[in-house]
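Q: Predicted model, plus sequence, below.
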Amino acid sequence: MSEIILIFALLTTESSYKADVERPMAAVGDTIQFSFGAQGTWRVRTFAMDHDIHVYSIGTQNDNHSFSASEAEEHINKHYGDVLRKIYVIRFKSPASDAENARVLQENGLSGKLEVTPAGFAFYNPDRVKYKTQSTPK
């Protein structure tokens, strides 16, 4: 079992990357997330309107300059500060049961679901709907 640190921000917007639309959140907002684990560091961006997800590998723990948790929070504040609702820092074990992951979320006042992908990155799924890559970043 390994520990994953997930730093993520809930945003006050809901958007669609492929339709180039952003508006104030009605029910579920967009997220920006950083996953730190044994499989490396990942940046995850979700777009709530069409459940689109963009995932970027930032590197491994063995890189000369690995991206740190404090850099993740700085990045979120710098680039999303105007639409930032709240930042969360969650630590959990992987693999873990759905019940254990739900407990971790509940302790932080969150519903939704923690998902760990076969590639090794984790992300917070705020509405338990399937997210998949639907657009290519420009």
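A: Here it is on my side, so go on.
Q: Please make it C-alpha for all contacts and neighbour counts, starting now.
A: Noted.
Q: Distance check, residue 24 against residue 10.
A: Residue 24 sits at a distance of 12 Å from residue 10 (criterion: C-alpha to C-alpha, to the nearest Å).
Q: Going by how many neighbours each has, rank the two and give me the top one.
A: Taking other C-alpha atoms under 10 Å, residue 24 and residue 10 do not tie; residue 10 has more neighbours (21 against 13).
Q: excluding its backbone neighbours, what's nearest the more buried one?
A: residue 31 (4.9 Å; C-alpha to C-alpha, 6 or more residues apart in numbering).
Q: Use this one as the comparison:
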Amino acid sequence: METPVPRVIVTDDAKAVIDQVRERHGPLMFHQSGGCCDGSSPMCFEQGDFRLGDSDVKLGEVYGCPFYMARDQFAYWKHMQLTLDVKEGRGASFSLEIPMGVRFVIRSRLFTDEEVDRLEPVEAVHT
């Protein structure tokens, strides 16, 4: 059986920031913002601090953190692999890394035809 293709991956730089944030706050989660504050930015929260609803889906795990997105936003992004990265500069969000002078960002690329057949499934959120 072929290895499933993840919908979300993470850079080493982002892993280093996640480690620092996790050390201070414990288990983390991500939610891809749909346009508030920093536009469409990945937001990092203590696990359970962001209220998920039936309109959210779980795209997978990124470095041990669940990664969620609104279902209607996923309809636009479902053909792309997301890469969680980090860059210097304070964002205007409530994400936990902001006080560190960095912010998480998403880079994306289209899946290849071969990858589409092996994508990790998306999970519905049930509240």
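A: That came through, no problem. Everything numeric here is computed off the predicted structure, so don't read it as measured data.
Q: Any idea what the TM-score is?
A: After superposition, the two chains reach a TM-score (TM-score structural alignment, normalised by the length of the second structure) of 0.29; 72 aligned residues with a C-alpha RMSD of 5.5 Å.
Q: Quick one: residues contacting the residue nearest to residue 10 of the first structure.
A: Residue 31 of the first structure is in contact with 8, 9, 10, 11, 44, 45, 46, 47, counting by C-alpha atoms under 8 Å, 6 or more residues apart in numbering.
Q: 7 Å - rerun?
A: 8, 9, 10, 11, 45, 46 (C-alpha atoms under 7 Å, 6 or more residues apart in numbering).
Q: How about residue 41 of the first structure?
A: Taking C-alpha under 7 Å, 6+ apart as the contact definition, residue 41 of the first structure lies against 35, 57, 58, 59, 60.
Q: Work out for me the element it sits within.
A: Using DSSP states H and E, residue 41 of the first structure falls within strand 40-47.
Q: Repeat that for residue 101 of the first structure.
A: Here residue 101 of the first structure sits within helix 98-107, counting by DSSP H and E.
Q: Could you tell me which residues within that helix count as buried?
A: By 16 or more other C-alpha atoms under 10 Å, the buried positions in helix 98-107 of the first structure come out as 101, 102, 104, 105.
Q: just stretch 14-24 of the second structure next, same as before
A: 14, 15, 17, 18, 21, 22.
Q: Most neighbours of all the contacts of residue 31 of the first structure, which one?
A: Among those, the one with the most neighbours (other C-alpha under 10 Å) is residue 46, at 28 neighbours.
Q: Which residues does the lengthiest helix in the first structure contact?
A: When the first structure is parsed with DSSP state H, its longest helix is helix 69-80. Helix 69-80 of the first structure is touched from outside by residue 34, with contacts defined as C-alpha under 7 Å, 6+ apart.
Q: Could you rerun that using 10 Å?
A: With C-alpha atoms under 10 Å, 6 or more residues apart in numbering as the test, helix 69-80 of the first structure has contacts from 5-12, 31-36, 41, 43, 68, 81, 83-84, 87-89.
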